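**Q** A predicted structure for the sequence below; I have some questions about it.
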Amino acid sequence: MLKRVPVREITLGMYVHAIDGPWLAQPFWRSRFLLTSLDEIAMLRRSKVGAVVIDLDRCVGSARPAHSGNARRARVQSDIVRREADSIAAKRVTDDARDFMKSVFDSAESGGRLETGPLDGVVRSITDALERNRSMLLGMMRLKSRDTYTYFHSVAVGTLMVNFARELGLAADEVRLMGLGGLFHDIGKIRIAKEVLNKPGPLTPEEWDEMRQHPEIGHALLLADDVPSIALDVCLHHHEKVDGSGYPFGLVGDDISLAARMGAICDVYDSLTSERAYKGAASPVAAIAAMASWSGHFDQALLFVFMKSICVFPIGMPVRLRSGHLAMVRDNGRRTSRARLTVFYDIADQRLLPPYELFLSDIDTSETILDTPDPLDYGLANWADVKQQLLEGHDPSIGKEARPKSK
């Protein structure tokens, strides 16, 4: 159960679940920890933090409350408080990171030095918020206005890169560097004319030529400062495509680094799901479906890992489950707002099953979904027919003559 406590009332043995204050003001890199020393309490009281959210179930000693009241009601109240705390934390992270990136862009635009040290704090703050509630933070990142797009897009791509890197199981330091790469990837746009950058209609060939210069401009800006090489790489190569049709150098396949291939995916996904002067925002599912259909644009294996990291997949995509079954991604349907899988095939027995549903929100997609297979490799020569039956809500394991007719 969670409880908000003013810093003047904190005591030894309390377990801090979240710090209720600007992340730049709080004195700890960690957001969750047990208060074990008077020095920690003194640091919190000297800071600009007004309160902390403590987890009563993880407090120890005299700080642990006696059990009382209805357990079920307490759990419900705890869940509500936890969601509220997560929402507050996600909102604060997005707002603070956006404002900080605005100051970075403004400083670079005026010729100032790029300071990467404080940006490590932004990445750590994002990482903590992802650990606390991934879906809430990723959802918050989509709520950007046209006026704040330039700064918020960098924050969103940085967040997606951290989330992506964690899904790939990269080491903590690599995760941090990927986050920095996302934050810096579009810094070169500060040298692109605003009328080109925010043009509501199609760009002319001359304007496209100018726009396509921003990776090299950004790389030159970052090269003049003490910026990690991964951030330089993402900035310079996030518009390369695996088939060689990207820019600025037309790199092909593995000639494009892992970081740049990740950056390309995160950049396009956030761009598609954002409202701009010249277009509306696509839904996450529509964006992912479009990206999956672009032959030669992305590393397809990486794109699938990215889908797992954001828990969004194209409708109709087959997936292989750790349970030894094949399933297909379905739309939300009329009766539910939750994305779902329809499980339909037993791999070991090589037979169609009466289909049943799994909701993505009820499973750990990272652990449960292994890959997206070719159904032909599992003997489903009639996959097109099976897919259509599943999309229509029919059971492909029974004969057509016994199947109810569509209305």
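**A** Thanks, I have it.
**Q** hey, let's count contacts and neighbours off CA atoms from now on
**A** OK.
**Q** report the central residue of this structure.
**A** For the chain, the residue sitting closest to the mean C-alpha position, by Cα atoms, centre = their mean, is Leu160 at 3.8 Å.
**Q** in three-state terms, label the spatially closest residue to that one that is not a sequence neighbour for me.
**A** Spatially, and ignoring its direct neighbours in sequence, Leu160 is nearest to Cys266 (6.0 Å; Cα to Cα, 6 or more residues apart in numbering). In terms of secondary structure, Cys266 is helix; the call rests on DSSP: H, G, I helix; E, B strand; the rest coil.
**Q** which residues touch Cys266?
**A** Applying Cα atoms under 8 Å, 6 or more residues apart in numbering, we find Cys266 in contact with Val157, Leu160, Met161.
**Q** roughly how far apart are it and His237?
**A** Noted for Cys266: a distance of 13 Å to His237, by Cα to Cα, to the nearest Å.
**Q** what is the neighbour count of the nearest residue to Ile190 once chain neighbours are set aside?
**A** Leaving aside its chain neighbours, Ile190 sits nearest to Glu109 (5.9 Å; criterion: Cα to Cα, 6+ apart). Per other Cα atoms under 10 Å, the neighbour tally for Glu109 reads 15.
**Q** got another one to weigh against that:
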Amino acid sequence: MCAASTTVNVPVEQLCIGLYVHLDISWLEHSFALNSFKIKSQEEINAIKHLGLKTIRVSPAKSDNRPLPPQPKSADMAEPEPAIVHTPEELALIAEKKARIERLIKERNDIAQCEKQLLKAANTLKNITRNLFSRPQESVREADQLVQQMLDSLLVDKDIAIHLMNDKIVGEESYYHSLNVAVLTMMLAKELSFPADDIKQLGMGCMFHDIGKIEIPDRIVNKTFALTKAEQNLLQMHSHYGQQIAEKLNLSKGATDIIAQHHEMVDGSGYPQQLKAERISPLARIVAITNAYDNLCNKPNPADSLSPYEAMSYMFAHQRKQFDAPALNLFIRCMGVYPPGTIVKLSDGTLGMVVAVNSGKPLRPSVLIYDPSVPKSEAIIIDLIHEPILDITSSLKPGQLSPEVYDYLSPRKRMTYFFDTQKAENQRKP
């Protein structure tokens, strides 16, 4: 389904509206959003002619029309090359392309900055966990500073862009799970209009929500195949052990409730106490959603993990009675129908992977585009907010991709999210 269709070379003079063309030049050297597209106007034909190419590759199977018939030329005199004079429409295309390039540069810079911040946060969380019992007060203080930094970023931006991170940026799974849950929970809490103090407690609770697992043998915590009933019962004790540790560290009641209750479900099917909605902390009810989502996307055995789209669909179809309904519905809207990491097909047939979702425009995410004419290291990222002619028409499973598309898009074995905290730091500087 992803194999490249047969193409033919067509002289530029024979181009017409409805042809699906491929521009075999750098994306930076033309004014179009993509290197491959269907011609929709005479202005686009004029812009292609001004590229100086003699022939253009065309996909007949994707085209609505056939090329124009060849035009007879006078044998006794060659026509001079016309001077390139851009029409207002072509100048508008060029201006749009310049804006696209600027957005692409910004998107890449944002992702690079996010990766730096994520690595810094992961190292901080690693040190916090390592020193938690030898220097407990210092560790809690460092966690508080980390959460405050994330909170500052969250409160500065009206709309928070959640970026999909490289799955190799952090080596220790437990640290980026805690960060994932913290990032997603704090974003959701902001959208639910929680006060800053509650969002801060949520962040602290998420950072330590699995701290009780240090009392569970690693062979059980990291087991990649089914647990026995006894092992499952022992693993579920991590909530109780975590509550005891939280009380020793003098964490806030809100954070402690999160640690104790993040596996409780509003229908009473959770653990360790099978609490129902009215007895579960409002903060813990939020964390139950984001923790379940990340656990579905990042199972101990990556082969068992669901794609973000599958995880969201599964939670809504099979688990929605277990979660706070308004919070779950808002979480789905915030993450979008196509969460970061989802493989998608666009309305023009282009394949890509969602790399960032804007909480204010969840149906118009940023998509990394598969284009074999563009080196993988320079892959185009299209922000659908600024491309109204393009829409997502469907989502795909990674297994549906051809080997070359899979290698290019590199679907993440593990999903890791973060938002940019640098913007908040810059705005605080005098």
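**A** The structure has been received and is ready for your questions. Being a predicted model, the structure only gives us computed values, none of them experimental.
**Q** could I get the TM-score for this pair?
**A** The TM-score (TM-score structural alignment, normalised by the length of structure 1) is 0.57; 265 aligned residues with a Cα RMSD of 3.6 Å.
**Q** translate the residue nearest to Leu160 of structure 1 into the numbering of structure 2.
**A** Aligning on TM-score structural alignment places Cys266 of structure 1 opposite Thr290 in structure 2.
**Q** the residue nearest to Ile190 of structure 1 reaches Arg191, doesn't it?
**A** Yes: taking contacts as Cα atoms under 8 Å, Glu109 of structure 1 lies within contact range of Arg191: 7.4 Å.
**Q** let me see the contact set for Gln273 of structure 2.
**A** Neighbouring residues of Gln273 of structure 2 by Cα under 8 Å, 6+ apart: Glu264.
**Q** map it onto structure 1.
**A** Under TM-score structural alignment, Gln273 of structure 2 pairs with Phe249 in structure 1.
**Q** would you mind giving the secondary structure of that match?
**A** With three-state DSSP as the criterion, Phe249 of structure 1 reads coil.
**Q** neighbours of whichever residue in structure 2 pairs up with Glu195 of structure 1, how many?
**A** Aligned counterpart of Glu195 of structure 1 in structure 2: Arg219 (TM-score structural alignment). Using other Cα under 10 Å, Arg219 of structure 2 is surrounded by 9 other residues.
**Q** try the one 4 residues further on
**A** Using other Cα under 10 Å, Lys223 of structure 2 has 12 other residues around it.
**Q** what sits against the closest residue to it other than its chain neighbours?
**A** Leaving aside its sequence neighbours, Lys223 of structure 2 sits nearest to Pro300 (Cα to Cα, 6+ apart; 6.7 Å). Taking Cα under 8 Å, 6+ apart, we find Pro300 of structure 2 in contact with Asn222, Lys223, Thr224.
**Q** same check on Met178 of structure 1?
**A** Applying Cα under 8 Å, 6+ apart, the residues contacting Met178 of structure 1 are Gly158, Met161, Val162, Ala165, Ile230, Ala231, Ala259.
**Q** show me what secondary structure element comes after the longest helix along structure 2.
**A** Ordering each helix of structure 2 by length in residues (DSSP state H) puts helix 88-130 first. On the C-terminal side of helix 88-130 of structure 2, the nearest following helix or strand under DSSP states H and E is helix 136-156.
**Q** list the buried residues for that next one?
**A** 136, 139-140, 142-144, 146-154 (16 or more other Cα atoms under 10 Å).
**Q** tell me the one of these nearest Asn109 of structure 2?
**A** Nearest to Asn109 of structure 2 among the buried residues of helix 136-156 of structure 2 is Ser153, at 16.6 Å by Cα to Cα.
**Q** what separates that closest one from Leu188 of structure 2, distance-wise?
**A** In terms of Cα to Cα, Ser153 of structure 2 sits 14 Å off from Leu188 of structure 2.
**Q** Pro326 of structure 2 too?
**A** For Pro326 of structure 2, the distance to Leu188 of structure 2 - Cα to Cα - is 11 Å.
**Q** okay, the two: which has more neighbours?
**A** Leu188 (26 against 9).
**Q** can you pull out the strands in the stretch 201-350 of structure 1?
**A** Listed in chain order, the strands of the stretch 201-350 of structure 1 (DSSP state E, counting those that start in this stretch) span 318-321, 325-330, 340-346.
**Q** and among the ones you listed, the most buried is which?
**A** Each of the strands of the stretch 201-350 of structure 1 was scored by mean neighbour count; the highest is strand 325-330, a mean of 24, by mean count of other Cα atoms under 10 Å.
**Q** okay, the angle between that strand and strand 340-346?
**A** On the basis of axes from the mean of the first three to the mean of the last three Cα atoms, to 10 degrees, strand 325-330 of structure 1 is oriented at 150 degrees to strand 340-346.
**Q** my read is that Asp159 of structure 2 contacts Cys334, right?
**A** No: taking contacts as Cα under 8 Å, Asp159 of structure 2 lies outside contact range of Cys334: 10.0 Å.
**Q** more neighbours: these two, which one.
**A** Each of Asp159 of structure 2 and Cys334 has its neighbours counted (other Cα under 10 Å); Cys334 has more, 25 against 17.
**Q** with adjacent residues omitted, what lies nearest to the more buried one?
**A** According to Cα to Cα, 6+ apart, the nearest residue to Cys334 of structure 2 is Ser359 (4.7 Å).
**Q** run a quick neighbour tally on the one you found.
**A** Ser359 of structure 2: 23 neighbours (other Cα under 10 Å).
**Q** from Gly336 of structure 2, how far out is it?
**A** In this view, Ser359 of structure 2 and Gly336 of structure 2 are 8 Å apart by Cα to Cα.
**Q** quick one: contacts for Tyr151 of structure 1?
**A** Shown in contact with Tyr151 of structure 1 (Cα under 8 Å, 6+ apart): Arg98, Asp99, Met101, Lys102, Phe105.
**Q** output those residues as CSV; include the columns neighbour count and distance to Trp208 of structure 1.
**A** Shown next, in CSV, are the contacts of Tyr151 of structure 1 (neighbours: other Cα atoms under 10 Å; distance: Cα to Cα, whole Å):
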residue, neighbour count, distance to Trp208 of structure 1
Arg98, 23, 27
Asp99, 16, 29
Met101, 23, 25
Lys102, 18, 25
Phe105, 22, 22
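**Q** so who does Val343 of structure 1 touch?
**A** His325, Leu326, Ala327, Met328, Leu353, Pro355, Tyr356, Glu357, Leu358.
**Q** which residue in structure 1 aligns with Cys114 of structure 2?
**A** Under TM-score structural alignment, Cys114 of structure 2 pairs with Ala90 in structure 1.
**Q** same check on Leu179 of structure 2?
**A** So Leu179 of structure 2 corresponds to Val155, using TM-score structural alignment.
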